[in-house]
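Peer 1: Let's see this in three dimensions:
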Amino acid sequence: MLQVLRKRGVRITLGATAAVVVSALGFFAWQGFYPVQATTGWQVSVLHTSVAKAASLLPQADGSLLVSRELDDGRGSILKITAQGDRVVVVDGLSKPDGMVAVEGGWVFSQEGGKAPVSLQRDGKITPLFEGESVQGLWNDGDYLYAIEDRRDNGRLMRYDWHSGQLDVLRSGLTETEGLTRCHDGRLLYTQKGEGKVRALSDDGNDPVVVQGLRNPTFLMCDQRGLWISEDSTHRARLLLIDAQGQRQTMLSFLKAPQAIVADGKGGYLLAEGGRNRVLHLMPPAEQKVAKVSPKQLTDD
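Peer 2: Model prediction:
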């Protein structure tokens, strides 16, 4: 009798364990396949699929789109998708190409996969500008090119002078600093992914927190609607917008590792969703009016 009870107990335990495993697998599958949700009134659609590890986006004047494919060990590349949907690899052999930013007559790209140069592509020629390690975010204002490294405890925020070629290190000892953007009032903002914060570069070196309480913030963009922030999380990630009144709104939810967001030039936005290897198109309500916003109005949450 005792032996029968023991066998029955083992069966019950195994059954319960199996149920827990199945439930866990079902939960993760649900997170992975649940469709992306847009905030009320906005529309989201899939623009391009099969773009492995889509990271940075750079729309071109001819209607084409440059997309960096953030694959490691020399397997990464920058892809050009034409207005007709044709695809051409314009730069290959890269290690986690991540940041891209337009410059006069071309564009600059970075590589997050270890030590690699930040490089300029112009007229079909690639020119290394300066060396970095795990460089992700880039920002160009015409006089200076800013770059930030995604490292642990030894990341740097750097400034490259286009006129003299001089490279200055503005900050060092940074951890998981990924995104970089400048807003309308001139402040340069950067993300601290692990701490869930966005900081503003300051002359006194204090770098105040602009936004906090985020989940793995990565890419940033400022425009008339406010500050856009994508969260680089594997499951249930969000695209956030902090508006002129400092209110935080979830614009997209149930994303998987979203990366760069850029304006599409037609009132909408493009978002690289690296976790699902695609590019999304986000459109506002047709009647929505866009108000000017100053980042000074952004408040901590």
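
Peer 1: For the rest of this, base every contact and every neighbour count on C-alpha atoms.
Peer 2: Will do.

Peer 1: What is the burial count for the residue nearest to residue 231 when sequence neighbours are not counted?
Peer 2: Computed as Cα to Cα, 6 or more residues apart in numbering, the closest residue to residue 231 that is not its neighbour in sequence is residue 217, at 4.4 Å. Residue 217 has 32 neighbours, counted by other Cα atoms under 10 Å.

Peer 1: I'd like the distance between the residue nearest the centre of the chain and residue 56.
Peer 2: Nearest residue to the geometric centre of the chain (Cα atoms, centre = their mean): residue 259, 2.6 Å. Taking Cα to Cα, to the nearest Å as the measure, residue 259 falls 7 Å from residue 56.

Peer 1: Then residue 104?
Peer 2: Taking Cα to Cα, one finds residue 104 at 18 Å from residue 56.

Peer 1: Let's verify residue 170: helix, strand, or coil?
Peer 2: Following DSSP: H, G, I helix; E, B strand; the rest coil, residue 170 is assigned to strand.

Peer 1: That one: neighbouring residues, count only.
Peer 2: Per other Cα under 10 Å, the neighbour tally for residue 170 reads 14.

Peer 1: Next up, the contacts around it.
Peer 2: Contact analysis of residue 170 by Cα atoms under 8 Å, 6 or more residues apart in numbering lists 156, 157, 158, 159.

Peer 1: and of those residues, the nearest to residue 281?
Peer 2: Nearest to residue 281 among these, counting by Cα to Cα, is residue 157 at 30.6 Å.

Peer 1: to compare against the first, here's another:
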Amino acid sequence: MSILHWRSTRIVLIVTAGLLCATLGFFAWQSFYPVQAADGWNVSVLHRDVAKAASLLPQADGSLLVSRELDDGKGSILKITANGQRQVLIDSLSKPDGMTAALGGWVFSQEGGSAPVSLSRNGTVTDLFHGESVQGLWNDGDHLYAIEDRKGNGRLMRYDWASGEVEVLRSGLTETEGLARCDGGRLLYTEKGTGVVRALSEDGNDPVVVGGLSHPTFLMCDQRGLWISEDNTHRARLLRVDPDGTQHTVLTFLKAPQSIVADGHGGYLLAEGGRDRVLQLTPPDQPIDAQR
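Peer 2: As a prediction, the model looks like this:
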């Protein structure tokens, strides 16, 4: 091998190694860079080692239910008590995702293929109806709404608690995940792939109410507005949208955030599935110590 050829090969190897290190460093930076909160907000880790944390459901006794979105029968519903004790309430699930309170118990869905939407109450699990990759749930007392996360054949369904009948309100949906009802009675749902939130409309032409998002997933509405988590693996955001449409970025550098819920003390809990943990979010007008 000539000296010139050896030098050229050496340069190529050095450049390649440098690019590889830079790429690995960039992804490592995105994965481990700490979550950043907007001015005045405080974020802390409430629970660690909660594999694939997805939906959250605070209980009256101070405990927290968390769905662990593992596939192939490895998923479960976990109860974490106020003092940190953990108990698996339901196991052998496939990607348990949505949860909502209902009839003195709670309903949960499974996104891992064909599976029932089920009610857990007083230690007994009752299957209500079947769906395919059901994710979002919303209960208004008279009806239970469920939406499927599928490619082109997803459905938005409404289950009647009194009759047990299921009505398909929308079909042919793609990557629809989150559900929430907001002020004015509008039922909103997310389209993850197109990056929009739509409002269910009586005429069937569901308008876009928020656009320009990156993989929106879970929704929640409260007095501060509409909350949206973006299910990105890197640099995901938690957004808040005012009634006038103004968007505020509350958290950045999240990894696959999922459900956001009120914690009952003026703050919020957020499942960060990509880092297997539950975060606690304190607003500017709420003293941090008041939540402990």
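
Peer 1: joint contacts of residue 259 and residue 56 of the first structure?
Peer 2: With Cα under 8 Å, 6+ apart, residue 259 of the first structure and residue 56 have common neighbours residue 272.

Peer 1: ok, how many other residues are close to the closest residue to residue 86 of the second structure other than its chain neighbours?
Peer 2: Nearest residue to residue 86 of the second structure, sequence neighbours excluded (Cα to Cα, 6+ apart): residue 80, at 4.6 Å. By the criterion of other Cα under 10 Å, residue 80 of the second structure has 19 neighbours.

Peer 1: Quick check: the gap between residue 80 of the second structure and residue 263 of the second structure.
Peer 2: Per Cα to Cα, residue 80 of the second structure is found 14 Å from residue 263 of the second structure.

Peer 1: can you put the contacts of residue 170 of the first structure in a markdown table and add distance to residue 67 of the first structure?
Peer 2: Output for the contacts of residue 170 of the first structure, formatted as a markdown table (distance: Cα to Cα, whole Å):
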| residue | distance to residue 67 of the first structure |
| --- | --- |
| 156 | 25 |
| 157 | 24 |
| 158 | 24 |
| 159 | 24 |
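
Peer 1: quick one: which helix or strand includes residue 17 of the first structure?
Peer 2: Secondary structure from DSSP states H and E places residue 17 of the first structure in helix 2-33.

Peer 1: Quick check: residue 90 of the second structure touching residue 73?
Peer 2: No - with contact defined as Cα atoms under 8 Å, residue 90 of the second structure does not count as touching residue 73 (10.9 Å).

Peer 1: Contact partners for residue 36 of the first structure?
Peer 2: So residue 36 of the first structure contacts 44, 252, 253, 254, 255 (Cα under 8 Å, 6+ apart).

Peer 1: now do 7 Å
Peer 2: Contacts for residue 36 of the first structure (Cα atoms under 7 Å, 6 or more residues apart in numbering) come out as 252, 253, 254, 255.

Peer 1: For residue 234 of the first structure, state which of those is nearest.
Peer 2: For the contacts of residue 36 of the first structure, the nearest to residue 234 of the first structure is residue 255 (7.9 Å; Cα to Cα).

Peer 1: contacting residues around that closest one?
Peer 2: Residue 255 of the first structure neighbours (Cα under 7 Å, 6+ apart): 36, 235, 236, 237, 238.

Peer 1: now the residue lying closest to the third one once chain neighbours are set aside, what's its secondary structure?
Peer 2: Leaving aside its sequence neighbours, residue 236 of the first structure sits nearest to residue 254 (Cα to Cα, 6+ apart; 4.0 Å). When states are read from three-state DSSP, the local structure at residue 254 of the first structure comes out as strand.

Peer 1: Settle this for me: residue 254 of the first structure is touching residue 238, isn't it.
Peer 2: Yes - using Cα atoms under 7 Å, residue 254 of the first structure is in contact with residue 238, at 6.5 Å.

Peer 1: between these two, which one's more packed in?
Peer 2: The residue with more neighbours, out of residue 254 of the first structure and residue 238, is residue 238; 28 against 21, by other Cα under 10 Å.

Peer 1: mind listing what residue 94 of the second structure touches?
Peer 2: 70, 71, 72, 73, 74, 75, 110, 111, 112.

Peer 1: how deep is the second one tucked in, by neighbour count?
Peer 2: Here the count is done by other Cα under 10 Å, and residue 71 of the second structure has 17 residues near it.

Peer 1: So it versus residue 93 of the second structure, what's the distance?
Peer 2: 7 Å.

Peer 1: One more: the fourth one?
Peer 2: With distances taken as Cα to Cα, residue 73 of the second structure is found 4 Å from residue 93 of the second structure.

Peer 1: Neighbour count for those two, which is higher?
Peer 2: residue 93 (23 against 14).

Peer 1: The more buried one and residue 69 touch, don't they?
Peer 2: No - applying Cα under 7 Å as the test, residue 93 of the second structure and residue 69 come out as separate, 8.5 Å apart.

Peer 1: Now do the shared contacts for these two.
Peer 2: residue 75.

Peer 1: Need the three-state assignment for the residue nearest to residue 48 of the first structure when sequence neighbours are not counted.
Peer 2: Nearest residue to residue 48 of the first structure in three dimensions, chain neighbours excluded: residue 279, at 5.0 Å (Cα to Cα, 6+ apart). Assigned with three-state DSSP, residue 279 of the first structure falls in the strand class.
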